[in-house]
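Enquirer: no FASTA, just this:
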C-alpha cells in the first residue's frame, strides 16, 4: 500500500526549522510538496531547491494566514495544479519574546490570536472541502507546554490550546468523510525559536541545563524527529488514528 495518494502535501511554514524538515521528509516519500512562508522567501526557496534536487516537485507560496482570501487562493491553485491536496501539516511559527502573562499587552494578545488561531482556522476552512474529496489528513505541530507549562511561554502555548481543540473537532466531525486530524506536541527542539531565544539571552545556560536535566532522555529533540512523527500521522500507516496528540518531547511531560 502506498503511504500517500496522488496529489500534493502542503506544509504551512515550510521555510522554518521544523516545517522544512517535514517538507524534506514528505519529499523523501516521493510526495509532491508545496511550502508556504510569511517573510523569509530566501529560506523557502532554498528548501524548495533542495527538494527539487531530489527529483520531487516543490512549489513555494507566500501567504498571510490572517487573510482568508490569501489562504483560499493558495489552496485552490494547488488543487488546480495537482488535482488534490491529501496532506496538510501546519508548522507555522513566529518569534515570541517570552513575556509573562502580567506583561502581555492586549495588542500582543490580539495579534497572536489573529495570526496563530485565526490563521490555522483559515487553513482548515479553506482545506476541508478539498480534504473531504481526497480523504486527507491534517497534522498540527503543537507544544508539549500544554501539558507541562514553561513560564514565559503563554503567547506561544495558549493559541495552540485553541488549535488542538479545533483538531479534535475536525477529527470528531469530519471522520465520516474520511478526514483525519492529529497533533504533534513538541518539547524543546534545537530549531525554530530556540536558537533565537538563546542568542537573545532570553534562555540562559542555566535554563538549558535545567531543561536538559528534567528531560528523561537528557537531550533536546531534532527537527527530523518531529518530522518523522508528523509524516507517520499523515500517512496511511496511521489510517486508524485520529484526534490524537503524539508527544515528541524526550519524556519532558512525564
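Expert: All right, it came through fine. Predicted model only: the values in this text are computed from it and were never measured.
Enquirer: please make it C-alpha for all contacts and neighbour counts, starting now.
Expert: Will do.
Enquirer: name the nearest residue to residue 58, sequence neighbours excluded.
Expert: On the basis of Cα to Cα, 6 or more residues apart in numbering, the spatially nearest residue to residue 58 that is not a chain neighbour turns out to be residue 33, at 4.6 Å.
Enquirer: OK, contacts around the one you found?
Expert: Contact partners of residue 33, counting by Cα atoms under 8 Å, 6 or more residues apart in numbering, are 8, 9, 10, 11, 23, 26, 27, 56, 57, 58, 59.
Enquirer: how about these, which pair is most distant?
Expert: Taking Cα to Cα, the two most distant members of those are 11 and 56; they sit 14.6 Å apart.
Enquirer: looking at those two, which is more packed in?
Expert: Ranked by neighbour count (other Cα atoms under 10 Å), residue 11 and residue 56 place residue 11 first, with 26 against 19.
Enquirer: mind listing residues that contact the helix or strand where that one lies?
Expert: Under the criterion of DSSP states H and E, residue 11 resides in strand 8-12. Contacts with strand 8-12, where a contact means Cα under 8 Å, 6+ apart, come from 19, 22-23, 26, 31-37, 78, 82, 84-92.
Enquirer: among these, which lie within helices?
Expert: Judged by DSSP state H, those include 19, 22, 23, 26, 78, 82 as members of helices.
Enquirer: strands along the stretch 1-150 of the chain, start to end?
Expert: 8-12, 32-37, 58-62, 85-90, 137-143 (DSSP state E, counting those that start in this stretch).
Enquirer: with distance to residue 242 added, can I get these in JSON lines?
Expert: Conversion of these to JSON lines gives the following (distance: least, Cα to Cα, whole Å):
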{"stretch": "strand 8-12", "distance to residue 242": "18"}
{"stretch": "strand 32-37", "distance to residue 242": "23"}
{"stretch": "strand 58-62", "distance to residue 242": "27"}
{"stretch": "strand 85-90", "distance to residue 242": "14"}
{"stretch": "strand 137-143", "distance to residue 242": "9"}
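Enquirer: what's the closest of those to residue 252?
Expert: When those are compared by Cα to Cα, strand 137-143 sits nearest residue 252, at 11.3 Å.
Enquirer: and residue 63, how many neighbours?
Expert: A count of neighbours around residue 63, defined by other Cα under 10 Å, yields 21.
Enquirer: coming back round to it: pick out whichever of the ones in helices among the contacts of strand 8-12 sits closest to residue 165.
Expert: Within the set of the ones in helices among the contacts of strand 8-12, residue 19 lies nearest residue 165; the separation is 21.2 Å, counting by Cα to Cα.
Enquirer: need the contact list for that closest one.
Expert: 11, 12, 13, 90, 91, 92, 227.
Enquirer: sorry, back to before: ok, of the contacts of residue 33, which one's closest to residue 106?
Expert: Nearest to residue 106 among those: residue 11, at 30.1 Å, using Cα to Cα.
Enquirer: distance of that closest one from residue 46?
Expert: Distance from residue 11 to residue 46, counting by Cα to Cα, to the nearest Å: 15 Å.
Enquirer: comparison target, given below:
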C-alpha cells in the first residue's frame, strides 16, 4: 500500500455540470468541486442574477466556471447544456442533479393533483432527461460520475412528506439502473439523501405554518440540529470524485441519523 501520494479529486480536463446549481445545495456542491480542481457549469431556471454572481465569484478565485439557463423538463434545453459544456471545456466528467421545486407538505389525501404532477415532472422526468442525455456524453469522455440529490425520507417515512419522498425514490431507482447498466462504460452513479438542511427548500418552511414540521424533524434527528449546505456538499463532492472510484449504485444518507 502506498502512502503520501495526493491523488487529484477530478481530472485536469473537462468539467462538472451542476443542474440546479443556483440553489443553496447546488452552489455549495459546485463551489467545493471547483475548489478541488474541477471546472464548473451551473444551470438555473429562473435565478439568473444569482447564478451569474456566483460564477463571477468562482472566476474571481481563479476557478473556471460558466452559468447556463435550463429547464430540466425540456429535453432540448438539457441537450443544449451538454453541448455548451462540451464546447467550453471539451469533456463532461461529472453530472450533479441538485434542482427541485418548493413542494407542498401535508396529508396525501389533501394534495392537489397538479402539485403531485409538478414534482413528478420536475424531479423524475427532469432527472430522466439529465441522465439519458448525459450517458452518451460520459461514455464519449471514457467515463464519469452522476450524483443525484434525493432525501433521507426514501429510507424512513416522514409524515406529511410524500411530495418530496415519492419522486426522489424514483430518482434513486433510476440512479441504481445507471450504476448497473453503465459500469462497463466507466460510469458511476450514486445519490445523496440530505436530512433537514439549513438552506434551499427549508427556508420557506421557516416562515410558514409548516415550521412545526421542521421543528419535529429536528427533534427526531439524533444529532439534534439542521445540516449546513456545505455538509451535504462534502458528500456530493466525495461521491463525484476519484476517491469514490469503487462506489456506485449507493445512496448516502447525510441526515444526522434521522434515517437510522
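Expert: It's in. Since this is a predicted model, take the numbers as computed values, not measurements.
Enquirer: quick one on the thing from earlier: make CSV from the contacts of residue 33 of the first structure and add distance to residue 135 of the first structure to it.
Expert: Rendered in CSV, the data for the contacts of residue 33 of the first structure read as follows (distance: Cα to Cα, whole Å):
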residue, distance to residue 135 of the first structure
8, 13
9, 13
10, 15
11, 17
23, 20
26, 18
27, 20
56, 23
57, 22
58, 22
59, 22
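Enquirer: now do the helices in the stretch 101-250 of the first structure.
Expert: 106-112, 119-134, 154-174, 193-200, 205-213, 223-234 (DSSP state H, counting those that start in this stretch).
Enquirer: list the buried residues of the fifth one.
Expert: Applying a neighbour-count criterion of 16 or more other Cα atoms under 10 Å, the buried positions in helix 205-213 of the first structure are 211, 212.
Enquirer: also the second one?
Expert: By neighbour count on 16+ other Cα under 10 Å, the buried set for helix 119-134 of the first structure is 119-124, 126-128, 130-132, 134.
Enquirer: counterpart of residue 33 of the second structure over in the first structure?
Expert: By TM-score structural alignment, residue 33 of the second structure lines up with residue 26 in the first structure.
Enquirer: mind listing what that match touches?
Expert: By Cα under 8 Å, 6+ apart, the contact set of residue 26 of the first structure is 9, 33, 231.
Enquirer: got a markdown table for those residues, with distance to residue 105 of the first structure too?
Expert: A markdown table is the format used below for these (distance: Cα to Cα, whole Å):
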| residue | distance to residue 105 of the first structure |
| --- | --- |
| 9 | 37 |
| 33 | 38 |
| 231 | 37 |
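Enquirer: so which of those comes closest to residue 179 of the first structure?
Expert: For these, the residue nearest residue 179 of the first structure by Cα to Cα is residue 9; the value is 14.3 Å.
Enquirer: quick one: what's aligned to the closest one in the second structure?
Expert: For residue 9 of the first structure, the aligned residue in the second structure is residue 16 (criterion: TM-score structural alignment).
Enquirer: how about residue 169 of the first structure?
Expert: Alignment of residue 169 of the first structure against the second structure is given by TM-score structural alignment, with residue 177 as its counterpart.
Enquirer: how close does residue 251 of the first structure get to residue 144 of the first structure?
Expert: Applying Cα to Cα, one obtains 10 Å for the distance of residue 251 of the first structure from residue 144 of the first structure.
Enquirer: these two: who's more crowded?
Expert: residue 144 (24 against 14).
Enquirer: which residues does that one contact?
Expert: By Cα under 8 Å, 6+ apart, the neighbours of residue 144 of the first structure are 185, 186, 187, 247, 248, 249, 252, 253.
Enquirer: got it, and residue 192 of the first structure?
Expert: For residue 192 of the first structure, the contact set (Cα under 8 Å, 6+ apart) comprises 16, 17, 18, 93.
Enquirer: residue 219 of the second structure now?
Expert: residue 225.
Enquirer: which residue in the first structure lines up with residue 166 of the second structure?
Expert: When the first structure is aligned by TM-score structural alignment, the residue opposite residue 166 of the second structure is residue 158.
Enquirer: before we move on, what about residue 126 of the second structure?
Expert: With TM-score structural alignment as the matching criterion, the partner of residue 126 of the second structure in the first structure is residue 119.
Enquirer: what distance do you get for the nearest residue to that match once chain neighbours are set aside to residue 71 of the first structure?
Expert: If the residues on either side of it in the chain are set aside, residue 119 of the first structure comes closest to residue 65, at 4.3 Å by Cα to Cα, 6+ apart. Between residue 65 of the first structure and residue 71 of the first structure the distance, using Cα to Cα, works out to 6 Å.
Enquirer: ok, residue 166 of the first structure next?
Expert: When Cα to Cα is the yardstick, residue 166 of the first structure and residue 71 of the first structure sit 18 Å from each other.
Enquirer: residue 126 of the first structure too?
Expert: Between residue 126 of the first structure and residue 71 of the first structure the computed distance is 7 Å (Cα to Cα).
Enquirer: for residue 115 of the first structure, same thing?
Expert: The gap separating residue 115 of the first structure from residue 71 of the first structure is 12 Å, by Cα to Cα.
Enquirer: give the residues shared as contacts by the two.
Expert: Listed contacts common to residue 115 of the first structure and residue 71 are residue 65; contacts here mean Cα under 8 Å, 6+ apart.
Enquirer: which one's more surrounded, those two?
Expert: For residue 115 of the first structure versus residue 71, neighbours defined as other Cα under 10 Å are more numerous around residue 71 (24 against 20).
Enquirer: show me what that one aligns to in the second structure.
Expert: So, by TM-score structural alignment, residue 71 of the first structure is matched to residue 78.
Enquirer: repeat for residue 225 of the first structure
Expert: Checking with TM-score structural alignment, residue 225 of the first structure has residue 231 as its match.
Enquirer: how about stretch 178-194 of the first structure: buried residues?
Expert: Residues 179-190, 192-194 are the ones in stretch 178-194 of the first structure that count as buried (16+ other Cα under 10 Å).
Enquirer: which one of those residues is nearest to residue 105 of the first structure?
Expert: Nearest to residue 105 of the first structure among these is residue 193, at 20.7 Å by Cα to Cα.
Enquirer: name the nearest residue to that closest one, sequence neighbours excluded.
Expert: Setting aside the residues directly before and after it, residue 193 of the first structure is nearest to residue 95 in space (Cα to Cα, 6+ apart), at 5.8 Å.
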